[in-house]
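# Give me the fold of what follows.
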Amino acid sequence: MGRLNERVAIVTGGARGIGAAVARLFAAEGAAVTVADVLDTEGAELAAELGGPARYAHLDVSTEDDWQKVVAETEGEQGPVSVLVNNAGILEWGTIEEQTLASFRRVIDVNLQGAWLGMRTAAPSLRRAGGGAIVNISSIAGITGYAGIGGYVASKWGLRGLTKAAALELAPDGIRVCSIHPGAVRTAMTADFDDSFTAAQPLPRFGEPEEVARMALFIATEATFSTGVEFVLDGGVTAGPPTTLTAGH
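Next comes the predicted model:
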C-alpha cells in the first residue's frame, strides 16, 4: 500500500529537477499528482509518464489567477489538496550593487511570493481534505549567506520565516508546514558547476533530486509531530568548517 494513497498533491516547478523527482516519488506512493510548471512540454510529458491520475497544469507561481485556477481544477478533478510542495524557484546572479531592481523583484516574486500565494490559495483546500502538509523548498542559502546572489538569499531566508508563520497559523487546522534546505543538488541550476564545487564538503559530492524527494515524502507522511522546522540536506556544509583535532587539543 502506498504511503500517499488517496492523497492529492500539487508540486510546483514539477517539470524537472527536484520537482520532477518529488512528483515521481509521490505518484509511486499512490498520490494523485498535479505537476505544475511553466515548462509546458516537459511538464505534460512527465504527467503522461506518470499516468493514472497525474495531470499537468500551467502555473506561473507569481500570478494569483494561475494559482486559483490550478487549485480549483486540481480539487475538481482529483479531490481536495492534502500535500503542497512549493518547489518552483529561480536564481539570478549579481552583487547587491550590480543586481537590477527588476532582477531582484523577479527572484522574490517567484521564490517567496510564489510560495506565499500557494499557501494562501491552497489552505482552504487542505482544510477540506481534513489537514495535510505543506513542504517549502528553501535552500542552505536560507540558513547562511552567499555573496553574489543577494536576491536569492533574501528570498530563501524569507521563505524560511514564512514557513514558521504559516505553521503557527495553520496548525489548528491540522496542516503542518516545514521547509527543506538543500545544498548543492545536481539539477539544471547547478549544471555549470563541476565536482570541485563540492570537494571541500564533509560529504564531498552533489546531492541528488531523489534525496530531496525522499525528505519531502518523509515530511508529508512520517514527520507527524514536526511543523515550522527546517530539514537540511547539504552534505554537512552548515555543520561548520572542517576541523581536525589531535589528542590534547
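
# all contacts plus neighbour counts: C-alpha atoms, from now on.
Will do.

# Could you pick out the longest strand of this protein?
strand 175-182 (DSSP state E).

# From the contact counts, what lies against that one?
strand 132-137, helix 150-170, helix 209-221, strand 230-233 (3 or more CA pairs under 8 Å, 6 or more residues apart in numbering; DSSP states H and E).

# List the buried residues for the second one?
For helix 150-170, the buried set under the neighbour-count rule, 16 or more other CA atoms under 10 Å, comprises 150-164, 166-167, 170.

# What helices and strands are in contact with that helix?
On a contact count with 3+ CA pairs under 8 Å, 6+ apart, helix 150-170 meets helix 101-108, strand 175-182.

# Quick check: which of these is buried the most?
For the helices and strands packed on helix 150-170, the largest average neighbour count (mean count of other CA atoms under 10 Å) is found in strand 175-182, namely a mean of 26.

# how many degrees apart are that one and helix 150-170 in direction?
160 degrees (axes from the mean of the first three to the mean of the last three CA atoms, to 10 degrees).

# Run the chain-centre distance for the longest strand of the chain.
Here strand 175-182 shows a centroid-to-chain-centroid distance of 8 Å under the convention CA atoms, centre = their mean, to the nearest Å.

# Let's compare: structure for the following, please.
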Amino acid sequence: MGRLDNKIAIVTGGGSGLGKAISETYAELGAKVVVTDINEENAQMVAAAIGENATAIKQDVASEQGWQDIFAATADRFGTPHVLVNNAGLVIPANIEDCTLEQFRHTNAVMLEGVFLGCREAVRSMKTQSEPCSIINMSSMAALQGYSPFLSYAAAKGGVRSMTKSVALHCKEQNYPIRCNSLHPSGIDTPMVRQEAVGAEGDATPETGMIPLGGLGHPKDVANLCVYLASDESRFMTAGEYPVENGTLHQPQM
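This is a model prediction of the structure:
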C-alpha cells in the first residue's frame, strides 16, 4: 500500500518545479492528483506522464470563481479532496524603492489572495469529510528572514505564514478534520529559482546525497515533506511552519 492511498489532492502550480515534483510524488504513493497551473500545457504534460490518476486544469489562482470551479471539477472527477497544496507563485525583482504598486498588487494577488481563496474553498469543502484532511501552504524562508531584493514576494510569503496559523486554529476550534501547515524552503533547484531575475547558478542539484551549505535543494526535498504533511502520519501537526533550508536560517554570518 502507498502512504497516500485513497487521498485526493489538488496541487496548484503543478506544471513545473515544486508543484510538478509534489504531484508526481503524491501519485507514486497512491494519491489521485488534480494538477493546476496557469500554463495549461505544462499541467497537461505532468498529468499525462502520471496517467489515469491525474488530471490537469488551467487555473488562475487569483480568480475566486476559478477556485470554485477547481473544487467542483475535482469532486466530479475523483471526489471531495483531502489535500490542497497552495504552491503557485512568481518572483518579481524589486526592492522597497523600486517596487511599483502594480507589481506589489500582482504578486500578492497570486501568492497571498490566491492562498486565501484556496484555503477558504478547501475548508468549506473538506469540513464535512469523515477522513483527515490537510492544507499545505508554500511560504518561504523570506517570511522568516526578509528578502530585500524581492519585497513583494517576501510580503506575500509573510502573509501566508500568519494566515496559515489562523486557518489551522479556526479548523481546530470548529473541530473540523483539517490540518493547515506552511513550508518555508530556501533556494530549491526549480525553473523559477534558475531564472535570470533570481540569479541562481551552478550545477544541477542531485536528488540524493549530501547538499553543501549554501547549495540549492532538490524539489524532492520539499515534495517528501509534503507527503508527510498530506498523510495521516502527521495527524497531530497543525499551525506549524517547517523550514526546508539546509541550515540557512542558522548559518553564522562572517
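
# how about the strands in the first structure?
8-12, 32-37, 55-58, 83-86, 132-137, 175-182, 230-233.

# among the helices and strands packed on strand 175-182 of the first structure, which is nearest Arg16 of the first structure?
helix 209-221 (9.5 Å; CA to CA).

# can you give me how far the closest one is from the chain middle?
10 Å.

# Ala62 of the second structure: what's it in contact with?
Neighbouring residues of Ala62 of the second structure by CA atoms under 8 Å, 6 or more residues apart in numbering: 109-110, 113-114, 117.

# For the residues you listed, which ones persist in the first structure?
Counting by both residues aligned by TM-score structural alignment, their matches' CA atoms under 8 Å, those that remain in contact in the first structure are 109-110, 113-114, 117.

# Could you export those residues to CSV, including columns for neighbour count and distance to Leu216 of the second structure?
Shown next, in CSV, are these (neighbours: other CA atoms under 10 Å; distance: CA to CA, whole Å):
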residue, neighbour count, distance to Leu216 of the second structure
Ala109, 18, 27
Val110, 20, 24
Glu113, 21, 28
Gly114, 25, 26
Leu117, 20, 30
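
# Of those, which is the nearest to Asn224 of the second structure?
Gly114 (23.6 Å).

# That closest one is in contact with Gly66, isn't it?
No. The criterion here is CA atoms under 8 Å, and Gly114 of the second structure misses it with Gly66 at 10.2 Å.

# could you list every residue that touches the spatially most central residue of the second structure?
Residue closest to the mean C-alpha point of the second structure, counted by CA atoms, centre = their mean, is Asn87 at 2.5 Å. Asn87 of the second structure makes contacts with 11-14, 18-19, 137-138, as judged by CA under 8 Å, 6+ apart.

# and with 6 Å instead?
Neighbouring residues of Asn87 of the second structure by CA atoms under 6 Å, 6 or more residues apart in numbering: 12-13, 138.

# what do you get for Ser179 of the first structure?
With CA under 6 Å, 6+ apart, Ser179 of the first structure has these contacts: 135-137, 230.

# Repeat the analysis, applying 10 Å as the threshold.
85-86, 134-139, 142, 156, 159-164, 216, 219, 227-232 (CA atoms under 10 Å, 6 or more residues apart in numbering).

# What's the end-to-end length of stretch 124-138 of the second structure?
Criterion CA to CA, to the nearest Å; first-to-last residue distance in stretch 124-138 of the second structure is 20 Å.

# centre of the chain versus that stretch, how much separation?
That offset, for stretch 124-138 of the second structure, works out to 15 Å (CA atoms, centre = their mean).

# can you check stretch 223-241 of the second structure too?
13 Å.

# Repeat that for stretch 96-104 of the second structure.
24 Å.

# ditto for stretch 239-250 of the second structure
Using CA atoms, centre = their mean, the offset of stretch 239-250 of the second structure from its chain centre is 15 Å.

# What range does that stretch cover in the first structure?
Using TM-score structural alignment, stretch 239-250 of the second structure corresponds to residues 228-239 of the first structure.

# Could you check how many residues crowd around Gly228 of the first structure?
With neighbours defined by other CA atoms under 10 Å, the count for Gly228 of the first structure comes to 18.

# Repeat that for Ser125 of the first structure.
Applying other CA under 10 Å, I find that Ser125 of the first structure has 20 neighbouring residues.

# That one contacts Glu73, doesn't it?
No. The criterion here is CA atoms under 10 Å, and Ser125 of the first structure misses it with Glu73 at 11.3 Å.

# residues shared between the contacts of the two?
With CA under 10 Å, 6+ apart as the test, Ser125 of the first structure and Glu73 both reach Gly79.

# quick one: what's aligned to Ala44 of the first structure in the second structure?
Looks like Ala44 of the first structure aligns to Gln44 there (TM-score structural alignment).
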